[in-house]
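Could you look at this predicted model? Sequence included:
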Amino acid sequence: MQVTQPMPGQDPLAQLKDIHPPTEINWWPLDWGWWLLILSLVGVLIGFFIYWKRKRAFNRPRKEARHLLTLIKDTDENWPMQINEVLKRTALYYFSREEVAKLYGNGWRQFMLHHIADKHNKKLAAGLDTLQTQLYAPVKDNAQFETCIAAADLWLRHGSFSPSSTAPSHVSHAKETTHA
């Protein structure tokens, strides 16, 4: 290896080349860690969207039932039966037909009380008692209408519903009768 000697009278530092800064670091292409983070965020967003859609679909019959309650008026001759029918159709959507269809009177009342949180039990029980007496009364007491509607709405809002194994067969029945 031959080293060149500087010429006499010339500054040896003048032979040095200028310092070149490193090239700028680009943000693209992304490193594998960023890809993992992006995929995780997309997965979480998709999971949240699926959860939201399922929850919304699951609660749709309750929402429709609450709307049907608003259509019932105290001037209707058979308003207690209409309220009870809305509750029964909603229960048929969420629970098996064998479990719900045979219920009436005190058994129906106990079923609804069993499927609500304890903190709402007393208020619901009083409203359901009023509804049951109005169902079988020869003359309807329209002053009790608000109490019955409130109890039905309470059960629809705070009832503990769970999808039954036979729910898909009742979906079309519940929707047909809801829109009738």
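It's in.

For the rest of this, base every contact and every neighbour count on C-alpha atoms.
Will do.

Let me see the ranges of the helices in this structure.
Ranges of helices within the chain are 32-71, 79-94, 97-100, 105-114, 121-135, 145-158, 167-179, based on DSSP state H.

Just give me the residue right at the centre of this protein.
For the chain, the residue nearest the mean C-alpha position is K55 (2.8 Å; C-alpha atoms, centre = their mean).

From K63, how far out is that one?
Between K55 and K63 the computed distance is 12 Å (C-alpha to C-alpha, to the nearest Å).

coming back round to it: would you turn the helices of the chain into a markdown table with distance to P21?
As requested, the helices of the chain are exported to a markdown table (distance: least, C-alpha to C-alpha, whole Å):
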| stretch | distance to P21 |
| --- | --- |
| helix 32-71 | 26 |
| helix 79-94 | 69 |
| helix 97-100 | 77 |
| helix 105-114 | 75 |
| helix 121-135 | 75 |
| helix 145-158 | 67 |
| helix 167-179 | 67 |
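
Below is an additional structure, to be compared with the one above:
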Amino acid sequence: MLPSLAQLLPQQPLQPPQGQPDPVQQLLAQLHDPALPDAIGLWPLAIGWWLALFIGVTAITILVIKTVQHKKRSLYRKLALAELNNIQHNEPAHKQIFAINSLLKRAFFSAYPSLRNEMGGTYGEHWKALLFNTCALHKLTIEEQGALIHITGEAKYQPGTTIELSRVIKASRFWIKHHKTYSTAQLKPITERCLPGAV
């Protein structure tokens, strides 16, 4: 019968001869901790960070420019609303209608300066049509729309005409706040509808 493997192997681990260093310990002593790379610094920035920085700065710049442009374009609205408030509280009642109509014209030509030369003298039906075609005045009550129609036409000059000033002021305030802004090209069909032959 053959001896088993367990019988052939020595029961005790092999010991180096007396007086000689253990070769395993010698090998372990030669091992060192692995060299770690330096920590990754923030500078110089990688290309991805430069790209993100460029996009962020560009977006902020565009946002600031658009905000400033919008405020400049809307400044006339603030001024017109302040003047309307002044007319309401400081003008005598018989002058308010004329002052409001004049204010609406100034606000209109501030909103659409390209129309100033060709339509500065517009009044009556054409003036009313311009106001109604540049703002959703149908959202107002019939009475408020009627008050605005009265001040844009000849009725304000008729003796005995009574116009409810609070409705005129409300309709005027609505137009100043909510009229749409159009480019010159977008205004062309509107002006052709409102004043045929003017453009």
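Ah, there it is. No experiment lies behind these values; they were computed from the predicted model shown.

Just the TM-score for the two chains, thanks.
In this superposition the chains share a TM-score of 0.76, using TM-score structural alignment, normalised by the length of structure 1; 157 aligned residues with a C-alpha RMSD of 2.5 Å.

follow-up on the earlier one: of all the helices of structure 1, which one is nearest Q10 of structure 1?
Nearest to Q10 of structure 1, of all the helices of structure 1, is helix 32-71, at 51.7 Å by C-alpha to C-alpha.

Give the buried residues for the closest one.
Neighbour-count burial for helix 32-71 of structure 1, counted by 16 or more other C-alpha atoms under 10 Å, picks out F58, P61, R62, K63, A65, R66, L69.

which residues does the residue nearest to the centre of structure 1 contact?
Listed by C-alpha atoms under 8 Å, 6 or more residues apart in numbering, K55 of structure 1 has no contact partners.

That one -> structure 2?
Counting by TM-score structural alignment, K55 of structure 1 lines up with H70 in structure 2.

just P80 of structure 1 next, same as before
Here P80 of structure 1 is matched to I97 in structure 2, going by TM-score structural alignment.

Next: K102 of structure 1.
Structural alignment (TM-score structural alignment) places K102 of structure 1 against G121 in structure 2.

Its match - how many residues pack around it?
Neighbours of G121 of structure 2 under the rule other C-alpha atoms under 10 Å: 9.

what's the distance between it and C194 of structure 2?
For G121 of structure 2, the distance to C194 of structure 2 - C-alpha to C-alpha - is 14 Å.

Aligned counterpart of L68 of structure 1 in structure 2, please.
By TM-score structural alignment, L68 of structure 1 lines up with E83 in structure 2.

need the contact list for that match.
E83 of structure 2 neighbours (C-alpha under 8 Å, 6+ apart): L103.

how close does it sit to T134 of structure 2?
Using C-alpha to C-alpha, E83 of structure 2 is found at 21 Å from T134 of structure 2.
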